[in-house]
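[1] Sharing a model that was predicted from the sequence below.
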Amino acid sequence: MKQLLKYSVAAIALMGFSSMAQAEGKLSIYHWFEYIPQELLDKFAQEYDVEVTMDTYDSNEAMLAALKAGKMGSYDVAVPGDYMVEIMAGEGLLDTFEPNELSNFSNIQPQWLDVSFDPGRKSSIPYQWGSTSFSVNRDRFKGDINTTSILFDPPAELSGKINVLDTQGELLTMASIHMGIPQCSSDREQLKELNKLVQDAKTHWASFGSDTAKDVLVSGDAHVGMIWSGFSAKARNEGANIEYAYPKEGYIVWMDNVVLLKDAPNRENALKFMNFLLEPENAAAVTNYAQYTAGVAGTEPFLDEAVKNSPESNPPSGPVGHFVQACPQDVQVLYDAIWTNLKK
């Protein structure tokens, strides 16, 4: 998916100029699919007289692979999850900036400022945060859903009607949570059991799908869907009688971030865009569209009531949320092998 926005003529007309001119600059974004409202991109393009292009991806791993395969230098910013920011920094894919280069830097909420994956926010700003779990069609299943067994050892009536996210980090982390083993384990016996778990569970899964995770629940093609919290809320709003689960074993929490990429061809406009997203009204526009939660102070007056009060945005006390960890490279290759085997 690619979006191209050209607003130089419109912006100049709004300023009262009669002559035509090119946009003052460009901005190239690498972004998750269905995650930012078109109107917000339009607003930025018009305010700064910038030509904006955007390509999309459906997993952190797909984004990383594309950048390493030759896309570095093509994009100014990307939107990786927390653990992927750490991986990208370690591989030298990120540029740095000083806080004084962003006039809205102080709008970052304190809990999202000195984060482990980017201490002090040298290369990234918070975008949205949420959780990853699964949703169940309540017309099809009336029993207890707050257990990860729904994904990995489901009741017979759900077998063959399960969609899981096509994202290595999240799926294998959810499997580790189910087993009660550490993430990034290097214990060979634990890894053998992890491999067996997902291979056995695969027989119950109908599909791997990230970009279709919402649609298959809405259509009824899937009765269970591993899903991001905002996608679950959207599916409910589109008429799916689903409930988002908070399994007793635990679930995944995450923070997506806008990063400044190394060799960004339009660094100044990248920083303008990052600063633009730290405006409370603009951060709230993303939240209202994507139905997650911003890491920016002052958004509440701009939020829709339905978003503020959705069950996906208000987890109960008890179940524990876990961030996906970035594994050491010698351990990561073992998880890569499990994933490759699973996707055969």
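    It's in.
[2] going forward, measure contacts between C-alpha atoms and count neighbours the same way
    Will do.
[3] Now stretch 232-252: buried residues?
    232-236, 240-247, 249-252 (16 or more other CA atoms under 10 Å).
[4] Now, these that are in strands?
    I242, E243, Y244, Y251, I252 (DSSP state E).
[5] take the one below as the second:
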Amino acid sequence: MKLDPTRTAIAASLTLFAQSAMAEGNLNIYNFGLYTPPELLEKFSEEYDVEVTLTDFVANEEAIARIQAGGHGMDVIVVSGYFLPAYVEQGLLMESNPTEMENFEHVADQWVSIPTDPDRMYTVPWVWGTTGVMVNKKVYDGDINTAAIFLDPPEELKGSINVVPSMNDTIDMALRYIGAEPCTTDREALSKARDLLLSAKENWASVDYPSFEKFINEDLNASVFWSGAAARVRGLNDGFAYGWPASGYMEWMDNVAILSDAANVENAKLFLNYIMAPENAAMISNYTMYNNGIDGSEEFMDPGLVTAPELTVPQELRDAAIQQTLCAPEAQDLYARIWTELTR
């Protein structure tokens, strides 16, 4: 999930998918930065004789704004699950019926249906993960399975804490920390969460998508962060560990869909089917360091990733997972007011 956007264009020519005619042509993919393995696009491009262009974005809000504006030229987009309703309600996604695709049989039972696309009419899995906290244990050796890391920081971490600018995740975790439920419209609970966040901000260094170097160099020693990104950081500085707040952490899935105004629909469908093949899903996981939701992919994944601590939620904390959602408009508006005050 989602740092330092880059832009990549890949073209090649060769064979084709066994059950289809020569695909050829183009495919334009829109995805979060550092979230698409170049070798996956190269392999797809060679097998189908399709020129693939990848364009990156930083956040869901940026992506949907571009799609809403029209004239974007994209065919395939990666969308976080909680953002899917906004796309569907505005008619921005095609009903591509992935359940009818050959490789859908590999989708793990847990992900055959998701709350925001229960019949999988629009999407297939990309990767899934959690949003929790990452801490440098060389600096702080206490309990890290707590949202207090950023909401009531220990002295050792004050001034070196980052919060990724993910509004819903941050406010949801703050609400659960004070005993309230995500997406509430209870003004008293929201006021309490706002006050807590504003007080905590005095101990933060930034609200940002920071470069990994800031953690590697230990300029930052804690962050609200994503599981896969935390695994990457640990690979470069083994002092860092990932925690799941016992009061509540976020569980999410990012999904792949075809845009309703896609110009290269058949190539887009080929791509959706392609990434549900276990060996290709494994390629995505090996690059992003997130779980992928495809059965049989583990045998193709890097052994160290299969056993990575960031990707295995402790049994005793599984019930603390909060499914990432986009709140109803009234609650979302109240969230936005809090976030504006927090980030100005």
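    Great, that's in hand. None of these values were measured; they are calculated from a predicted model.
[6] Tabulate the ones in strands among the buried residues of stretch 232-252 of the first structure (TSV), appending distance to D153 of the first structure.
    Listed next are these as TSV, based on distance: CA to CA, whole Å:
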residue	distance to D153 of the first structure
I242	20
E243	19
Y244	18
Y251	16
I252	19
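[7] ok but W126 of the second structure is inside a helix, no?
    No: read with DSSP: H, G, I helix; E, B strand; the rest coil, W126 of the second structure is strand and lies in no helix.
[8] does the nearest residue to it once chain neighbours are set aside sit in a helix or strand, and which one?
    Ranked by CA to CA, 6 or more residues apart in numbering and with sequence neighbours excluded, the top spatial neighbour of W126 of the second structure is N255, at 4.9 Å. Using DSSP states H and E, the element containing N255 of the second structure is strand 249-258.
[9] which element follows that strand toward the C-terminus?
    helix 265-274.
[10] Where does that next one end up in the first structure?
    Mapping helix 265-274 of the second structure onto the first structure (TM-score structural alignment) gives residues 267-276.
[11] List the buried residues for that stretch?
    R267, N269, A270, L271, K272, F273, M274, N275, F276.
[12] Figure out the helix or strand that the closest residue in space to the last one that isn't next to it in sequence lives in.
    Going back to what we said before, that points to F276 of the first structure. Distances taken as CA to CA, 6+ apart place N282 nearest to F276 of the first structure, at 7.0 Å, with adjacent residues excluded. Using DSSP H and E, N282 of the first structure sits within helix 280-290.
[13] mean offset of that helix relative to the second structure (after superposition)
    Aligned to the second structure and superposed, helix 280-290 of the first structure gives a mean residue distance of 0.7 Å (mean CA distance after the TM-score superposition for the first structure).
[14] what sits up against the helix or strand just after that helix?
    Of the helices and strands lying after helix 280-290 of the first structure in sequence (DSSP H and E), the nearest is strand 293-294. With contacts defined as CA atoms under 8 Å, 6 or more residues apart in numbering, strand 293-294 of the first structure is touched by P126, Y127, Q128, W129, G130, A283, A284, V286, T287, S313.
[15] residues contacting the spatially most central residue of the first structure?
    Nearest to the mean C-alpha position of the first structure, by CA atoms, centre = their mean, lies D256 at 5.3 Å. With contact set as CA under 8 Å, 6+ apart, D256 of the first structure has these partners: V79, P80, G81, D82, P126, Y127, Q128, W129.
[16] for V78 of the second structure, same thing?
    Here V78 of the second structure is in contact with Y30, N31, F32, W126, D254, N255, V256, A257 (criterion: CA under 8 Å, 6+ apart).
[17] what's the closest of those to W204 of the second structure?
    Ranked by distance to W204 of the second structure (CA to CA), the contacts of V78 of the second structure are led by F32 at 25.3 Å.
[18] right, and that closest one touches L54 too?
    No: assessed by CA atoms under 8 Å, F32 of the second structure is found out of contact with L54, at 9.9 Å.
[19] between those two, which one's more packed in?
    F32 (24 against 21; other CA atoms under 10 Å).
[20] ok, back up a step: against the first structure, what's the mean shift for the strand holding N255 of the second structure, could you check?
    Mean deviation for strand 249-258 of the second structure: 0.9 Å (mean CA distance after the TM-score superposition for the first structure).
[21] From the chain's centroid, how far away is that strand?
    6 Å (CA atoms, centre = their mean, to the nearest Å).
[22] what do you get for stretch 230-241 of the first structure?
    That offset, for stretch 230-241 of the first structure, works out to 17 Å (CA atoms, centre = their mean).
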